[in-house]
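Pasted the sequence and its predicted model underneath.
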Amino acid sequence: MKAKWSAIVPFRGTAGSKSRLIVPGSARPSENALRLASAFAADLIEALAAARRVGSVLIVSARGGAGFASDGFDCEWILDSGKNLNTAAEAGIAAARAHHPDRGAVVLPADLPLVRGSDIDEMLDTADDHSSAYVSDRGGTGTSALTLRPDFQGRPRFGADSAAAHRRNGFAPLPVDPAHPVRWDIDTYDDLVAARPFGFGPRTEEVLENLLRETAIAPASGP
């Protein structure tokens, strides 16, 4: 049996989450962006719960773990300090290693609503061959996943041009297909529209459908 991994999901979970994810015609853009961001996170965590290579999930968030836990699955939560994604990822890695020092850690930002359990397993099977690795986003400059074996001490370098920063700091690029769901991070409404035909998780699809219905009737329901 292949070794399990600890998964870390940083999720800001505040009103400023996904400020660029604005549904056209929305009367409450910040609130609705947070609704979508929360649905993304919930679908990702369900995918992690379904992955055979993942033994536990640790959520780093300002809002707590309520609504994210899966029945019968080891899902924990620690408080996000609110500084930045790298600080949150480092806190999650440290906590995961304290709980399961023999496991590798995989960091996945919470904006990957296309991912399923089998996608996670496929990526981690490839990551087994590396002490540390990253998956670049569709654009090739950002990072949508990071893997670290127990003996690797490198630090996350999320942010502008993070793929190059991770490569400079000892992380190997994982050979993941350009169309792989783990590369589809969703930052804007255009991203959302482009990704939808490939099939979101159920929470994301439900929230998006409700938002589109609300915005369609907004002009008739008030100023």
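Yep, it's here.

contacts, neighbours, all on C-alpha from now
Fine.

Please enumerate the strands of this protein.
Assigned by DSSP state E, the chain shows strands spanning 5-11, 54-61, 75-79, 104-107, 132-136, 143-148, 172-173.

The ones you listed into JSON lines, with extra columns for mean neighbour count?
Below are those laid out as JSON lines (neighbours: other C-alpha atoms under 10 Å):
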{"stretch": "strand 5-11", "mean neighbour count": "28"}
{"stretch": "strand 54-61", "mean neighbour count": "24"}
{"stretch": "strand 75-79", "mean neighbour count": "19"}
{"stretch": "strand 104-107", "mean neighbour count": "26"}
{"stretch": "strand 132-136", "mean neighbour count": "27"}
{"stretch": "strand 143-148", "mean neighbour count": "26"}
{"stretch": "strand 172-173", "mean neighbour count": "19"}
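
okay, pairing it with this:
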Amino acid sequence: MRTVDLVLPVKGLPFAKSRLLASFGSGDRAEHRRTVLALITDTVSAALAAEAVREVLMVTPDPDVTAAVRELGASTLPDTSTGGLNAALELGERHLRERYPGTRVGALLADLPALRPAEVTAAIHAARGARAFCPDREGTGTTLLLGAEGGDLEPRFGPSSAAAHLASGAVPLWGPWPSLRCDVDTRNDLRAATELGLGAATVGLAPDLAVPPERPRAVRA
């Protein structure tokens, strides 16, 4: 049974995944755009294939993102919000509720290039209708947020979003879903996703992962 409609928010490609651009070192913006669009494409493709997902709605101001995800079968909504990621999610949530009164809405990050459809479905089922969230690999961020059946999404994305969602009453989902937890912000994240198995769009565009890993930041005394 398809039980959830998902909202995926994406900024314009020139502004998306700035930490990933910095980790490339070369600052190649064309490569950056292609890679970010590939991350989005693989995430949307997996979300659309998840059995527990009815619709995927991309909220974005970017025409290239809009065209790419429409070709995959996702719906789109221009991001006219001015309040950042959470405002874009709330805009998408309102749009979905107008189309499907009483629907259960979820929010999914769009940078999960190794995402497996079965893991999305398993996490949705594990929530058992409660408002719940899936933390990222580090346990500090959030990759998936599910509104409760009959309830609002109440997104709290931003720094330490896992703690913010927990404090707001959402139930943490700690299941064995590595691809769902592997969002990509840096080259090391992309390495981790590569080990899981990248989607078809990202696998041919990932930068050379044989280069030395990023050095840990020096800790000042």
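Happy to help now that I have it. What you see is a predicted model; the values in this text were computed from it and never measured.

TM between them?
Remark: TM-score between the superposed chains equals 0.85 [TM-score structural alignment, normalised by the length of the second structure]; 206 aligned residues with a C-alpha RMSD of 2.1 Å.

closest to residue 35 of the first structure out of the strands of the first structure?
Comparison of the strands of the first structure against residue 35 of the first structure by C-alpha to C-alpha identifies strand 5-11 as nearest, at 12.6 Å.

contacting residues around the closest one?
Applying C-alpha atoms under 8 Å, 6 or more residues apart in numbering, the external contacts of strand 5-11 of the first structure come out as 41, 45, 48, 53-62, 80, 85, 88-89, 92-93, 96, 100, 103-110.

I'd like the distance between the closest residue to residue 121 of the second structure other than its chain neighbours and residue 106 of the second structure.
Excluding its sequence neighbours, the residue lying closest to residue 121 of the second structure (C-alpha to C-alpha, 6 or more residues apart in numbering) is residue 52, at 5.0 Å. Distance of residue 52 of the second structure to residue 106 of the second structure, computed by C-alpha to C-alpha, to the nearest Å: 11 Å.

Mind jotting down where the helices sit in the first structure?
29-50, 85-99, 117-127, 162-168, 189-195, 202-221 (DSSP state H).

Point out the other helices and strands that the longest one packs with.
It stands for helix 29-50 of the first structure. Packing contacts for helix 29-50 of the first structure, counted by 3 or more C-alpha pairs under 8 Å, 6 or more residues apart in numbering; DSSP states H and E, involve strand 5-11, strand 54-61, helix 117-127, helix 202-221.

okay if I get those as CSV plus distance to residue 139 of the first structure?
Shown next, in CSV, are those (distance: least, C-alpha to C-alpha, whole Å):
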stretch, distance to residue 139 of the first structure
strand 5-11, 21
strand 54-61, 26
helix 117-127, 18
helix 202-221, 22
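
sorry, back to before: if I look at the residue nearest to residue 121 of the second structure, how far off is residue 190 of the second structure?
27 Å.

what do you get for residue 53 of the second structure?
Separation of residue 53 of the second structure from residue 190 of the second structure (C-alpha to C-alpha): 25 Å.

Touching, residue 19 of the first structure and residue 30? I think so.
Yes: counting by C-alpha atoms under 8 Å, residue 19 of the first structure does reach residue 30; the two are 6.5 Å apart.

Tell me which of these two has more neighbours.
residue 30 (19 against 16; other C-alpha atoms under 10 Å).

The more buried one contacts residue 13, correct?
No: Residue 30 of the first structure sits out of contact with residue 13 when judged by C-alpha under 8 Å, with a separation of 11.6 Å.

how much space between the counterpart of residue 104 of the second structure in the first structure and residue 125 of the first structure?
With TM-score structural alignment as the matching criterion, the partner of residue 104 of the second structure in the first structure is residue 104. Separation of residue 104 of the first structure from residue 125 of the first structure (C-alpha to C-alpha): 12 Å.

Report how many residues lie close to residue 12 of the second structure.
Neighbour count for residue 12 of the second structure, taken as other C-alpha under 10 Å: 15.
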